[in-house]
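S.K.: Could you work out the structure for the sequence below:
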Amino acid sequence: MSEAAAAGRPRDTRIDEAVLDATRGLVAEVGYADLTFRAIAERAGTSVPAIRRRWASKAHLVHEAVYPTDSMVAADEVRDLRAEVRAVVERCLGNVGSPHGRRATPALMSELMADHALEVELSSRLLAGGRESLAARLAESAARGESRADVDLGLFIEMVFGTTLVAIVMRGREAVDDAWVDGLVDVIVDGIRVR
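M.R.: Predicted coordinates for the structure are as follows:
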């Protein structure tokens, strides 16, 4: 969300959540190109100006709706390398493979490739939310002797996201099942495990 959205009177988080929920539902139904602030406002029970005060553009709103900042964060109770990697893969699959994720991701990628400043801003937003937590978890794993201490966090995230995205495009969401998740987890864990 923009700094301007944070200024002024306190934000009503109920409006935020209603808008994000409406965005997820509508982008799954109509796709990114046909998604409008007016339709989102109607479904969320708010106004277009209220949405525009909170999000700088449709890309900003859809990015936040589809990719929450905790997308790469495993559940707090997970304390085992394999379980942590699996939790991250499942979270990513839940976002990218959801009906709204499948409809929004290609259009968002196109917008990001066409606008470098937007790409930097939105990619930074997503990474900022999960990078610190994921780095801490990988450091804990290294301290337990499960994984190498020199794991490239960016490469780890790119492998999970990129592989998940390509698998959904090439195989279809239904084929990206538990066996697929197990296979990807095996590859990642084998790559970062202490030898």
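S.K.: drop to CA atoms for contacts and neighbour counts, all remaining ones
M.R.: Fine.
S.K.: In this protein, spot the helix with the most residues.
M.R.: Ranked by residue count and defined by DSSP state H, the top helix of the chain is helix 116-143.
S.K.: Now the second one, please; I'll put the structures next to each other:
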Amino acid sequence: MAARKQQGGRPRDSRVDEKILRTARELIDEVGYPALTVDQVAARAGVGKAAIYRRYGSKAEMAFVATMHEQSLPPWAGTGSLHGDLLALVRTYHARMAAPAARQLAPALISELAANPELDSRFQDTFMAAEQAGFAEIIEQAVARGELSGPVDPAMAHVLLLGSLASALYILNLPVDDAMVTDLATAATAGITALADRHRGDPGGAAETPAR
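M.R.: Next comes the predicted model:
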């Protein structure tokens, strides 16, 4: 997977990718995201700044990929149930979002996105779109199995599961363990099921996420 698709030229060196991301995580742990600079990452990783900017459009994008996930996500492994799929998904995200570097990044990045509409738009069109595509796949599979009575807006599923996880970790500062992660998946499953039932027979009720 790649955060940005290279346009022509030599293939990207995966060793350089890993150096950049590992170094970014280390520096976020050490100095915090606000004090992080691309120059610091380049110097410690032993790469040129150009190598970083060929991969990432900004410091924020580099840091997000280092701590959370890239723009393209692997397909979710189907477990055979909506709850199982959501539980596998939230466990994957919890492992990344609860890490020290992610806890350093999240509050500052949220503030930066709020102040920079262009950066926010890029994140919505890449990272958030990838996350919602994953939810759309899970919902589609659940409908096909007959677990859901109809489609649900993936954005709402995103809010119910990962929005709740982010709130618990970054706003409420709760000690999120696997028992709570399981409860979040259970609550999201119930919420998504209730939304599908509510919109059953109402073609306009479960509107898809508007195209950006």
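S.K.: which is the next helix or strand following the longest helix of the first structure?
M.R.: Sequence-wise, the next helix or strand downstream of helix 116-143 of the first structure (DSSP states H and E) is helix 153-171.
S.K.: mean per-residue distance, that following helix to the second structure?
M.R.: If you overlay the two and look at helix 153-171 of the first structure, the average distance to its match in the second structure is 1.8 Å (mean CA distance after the TM-score superposition for the first structure).
S.K.: List the buried residues for that helix?
M.R.: 156-157, 160-161, 164-165, 167-168 (16 or more other CA atoms under 10 Å).
S.K.: How about stretch 111-129 of the second structure?
M.R.: 113, 119-120, 123, 126-129.
S.K.: Quick check: of those, which lies closest to Arg145 of the second structure?
M.R.: Ala129 (24.3 Å; CA to CA).
S.K.: Distance of that closest one relative to Arg122 of the second structure?
M.R.: According to CA to CA, to the nearest Å, Ala129 of the second structure and Arg122 of the second structure sit 10 Å apart.
S.K.: Just the buried residues of stretch 62-74 of the first structure, please?
M.R.: Neighbour-count burial for stretch 62-74 of the first structure flags 62-67, 69-74 (criterion: 16+ other CA under 10 Å).
S.K.: which other residues reach it?
M.R.: With CA atoms under 8 Å, 6 or more residues apart in numbering as the test, stretch 62-74 of the first structure has contacts from 20-21, 23-24, 84-85, 87-88, 91-92, 95-96, 100-101, 104, 108, 122, 125-131, 133-134, 157.
S.K.: one more time with 7 Å, if that's ok
M.R.: Applying CA atoms under 7 Å, 6 or more residues apart in numbering, the contact partners of stretch 62-74 of the first structure are 20, 23-24, 84, 87-88, 91-92, 95, 100-101, 126, 129-130, 133-134.
S.K.: ditto for stretch 113-130 of the second structure
M.R.: Contacting residues not belonging to stretch 113-130 of the second structure are listed as 70-73 [CA under 7 Å, 6+ apart].
S.K.: The same query, at a cut-off of 10 Å, please.
M.R.: 3-4, 57-58, 60-61, 64-65, 68-74, 108-110, 112, 131-136, 154-155, 158, 209, 211-212 (CA atoms under 10 Å, 6 or more residues apart in numbering).
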